[in-house]
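# The amino acid sequence is not available; the structure is as follows:
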């Protein structure tokens, strides 16, 4: 089974009943735990983060519940602000779990647009290092991602236009090769034509694409969803009998 060392682990669909387990897990692996499982009005947040405390310092978080013109509140995500321990450089992470696709497409575009407003607010504060991650229940080519978040697969465009987001998960709409077990990050067993979808994605600000010494850079080839079997013998249960999403990964490093 694929094993990867991590500095930040982001989880969705986390409930209060999970917190005791996550606290013990964080203690066991010597990581810090942040939770965003609050209820804001009628909206429940369900995000948890484990992070490597020797490398990052957590500064603040904010649950994003924008309101539409009609008065409807949306669960866009949670903003987490970190600071790297050596350079003191700041990193903004937007973690989202958007509603299922039962919602109308035009409302989904609004989700992207409202989250984009928060991203632009961060950019206007001259904070360049921004990462989006989440289960968007939309694919990389969906209007909510492309038009709402303004995220693209065109890396050259992102380098030229600072406010665009780069979405490397366009590359992962199918298997890499025949031996690759999964064809996406989300498994829908009842779909008659396509059972795999790339709903889980990470998107990066243009700052992660430059070659300036001392800055963070995205390892372009590192972004992927879990590629091999999740062995029942290793974890003690049949993974896809309990979960319909598989992990996704990306790597950033200082240059």
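Looks like it arrived, so ask away. Not measured: the values here are computed from a predicted model.
# hey, let's count contacts and neighbours off CA atoms from now on
OK.
# Tell me where the stretch 101-250 of the chain has strands.
130-135, 151-152, 165-166, 186-187, 196-197, 200-205, 216-218, 224-225, 248-249 (DSSP state E, counting those that start in this stretch).
# structure B:
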């Protein structure tokens, strides 16, 4: 009887081990795809440049080439599998997203789309594409931004999406594209601080109901991890010793301090693309978790341009009105959630 019991116990352990190995990690990506416009003029948006007759001569050939290249990038980030969750910014509408997920490299992911039209006058939005089999969509909302001091200035909404991963892990995801540094970083900073306040309110609302809520904040913030809007207003830092589940941690903070970046401006690296998680995803005891050093920049040589100094920078689609035919002026960022 003892031998039989031990045998059954061993079989159970093997089965449990196999089940654990079968649980897939979840790769989470954010990518500013640099003006992914269709070729059709929308009279309600300032998209004239991105038409065949516009000054950028944005035609079907160039559009299809960019869509194809973006699909190659997204399918190459994780060598083992397609990312389960991809936040995107600088996309014009749902149509371009449909074209993207229909590319051969992404088709097997059977992606679904979370997106809403934002009031940005150029017509660019934020979106989330997700594998339906790995992220069970619950709901989405848009956080509209209205600046009290400049009513006419319309920027991108923050996209909030909630869904389930694994058996019962609820993820609260915010996809961002904060106002640009138009007019200079200092002059424009108050705009990003204001957006950070709206995002912080949304986070506080979730955490007031559940201090252990699992939150992912991703996006092009047009600010770096050490800048005021991110570090002070949003309160996303790099406190590795905190045991407060509600604290926010920026996975890109240390890389910024080490001089790395996702966007190269006049020879200087900027870490504008941020990945931020609630501490409950770092120090929790159940479900999906990640590590403090999990943040990564995807910058394989084939998506880069080598400048005169031999430095590899993002190979962009346009430089001003000059067509380079690259991928994007930003590198994608990503991390993994593990069980």
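Thanks, I have the structure now. Note that the coordinates shown come from a computational prediction; the quantities given were computed from them, not determined experimentally.
# Mind putting the strands of the stretch 101-250 of structure 1 into CSV with mean neighbour count?
Below are those laid out as CSV (neighbours: other C-alpha atoms under 10 Å):
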stretch, mean neighbour count
strand 130-135, 21
strand 151-152, 24
strand 165-166, 28
strand 186-187, 20
strand 196-197, 20
strand 200-205, 24
strand 216-218, 20
strand 224-225, 23
strand 248-249, 18
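# So which of those is nearest residue 109 of structure 1?
strand 151-152 (12.6 Å; C-alpha to C-alpha).
# counterpart of that closest one in structure 2, which residues?
Aligning strand 151-152 of structure 1 against structure 2 (TM-score structural alignment) gives residues 236-237.
# What span of structure 1 is the biggest strand by length in structure 2 aligned with?
The longest strand of structure 2 (DSSP state E) is strand 26-36. Alignment of strand 26-36 of structure 2 against structure 1: no match, by TM-score structural alignment.
# Name the residues of that strand that come out as buried.
26-36 (16 or more other C-alpha atoms under 10 Å).
# Turn those residues into CSV, columns for distance to residue 122 of structure 2.
Below are the buried residues of strand 26-36 of structure 2 laid out as CSV (distance: C-alpha to C-alpha, whole Å):
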residue, distance to residue 122 of structure 2
26, 33
27, 30
28, 27
29, 24
30, 21
31, 19
32, 15
33, 15
34, 13
35, 10
36, 12
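# Widest-spaced pair of the residues you listed?
Among the buried residues of strand 26-36 of structure 2, 26 and 35 lie farthest apart (C-alpha to C-alpha), at 27.0 Å.
# Which residue ranges of the stretch 201-339 of structure 2 form helices?
228, 253-257 (DSSP state H, counting those that start in this stretch).
# how about those in CSV, adding mean neighbour count?
Compiled in CSV, those are given as follows (neighbours: other C-alpha under 10 Å):
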stretch, mean neighbour count
helix 228, 17
helix 253-257, 18
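# Kindly reformat those as CSV containing distance to residue 159 of structure 2.
Formatted as CSV, these follow (distance: least, C-alpha to C-alpha, whole Å):
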stretch, distance to residue 159 of structure 2
helix 228, 22
helix 253-257, 23
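# Out of those helices, which is closest to residue 22 of structure 2?
Of all those, helix 253-257 comes closest under C-alpha to C-alpha, at 31.5 Å.
# average gap between the closest one and structure 1?
Overlaying structure 1 shows helix 253-257 of structure 2 at a mean distance of 2.6 Å from the equivalent residues (mean C-alpha distance after the TM-score superposition for structure 1).
# Name the helix or strand for residue 81 of structure 1, please.
Using DSSP states H and E, residue 81 of structure 1 falls within strand 77-84.
# I'd like the next helix or strand past that strand.
Past strand 77-84 of structure 1, the next helix or strand by DSSP H and E is strand 90-97.
# how much space is there between the counterpart of residue 56 of structure 1 in structure 2 and residue 215 of structure 2?
Per TM-score structural alignment, the equivalent position to residue 56 of structure 1 in structure 2 is residue 135. As for residue 135 of structure 2, its distance to residue 215 of structure 2 is 14 Å (criterion: C-alpha to C-alpha, to the nearest Å).
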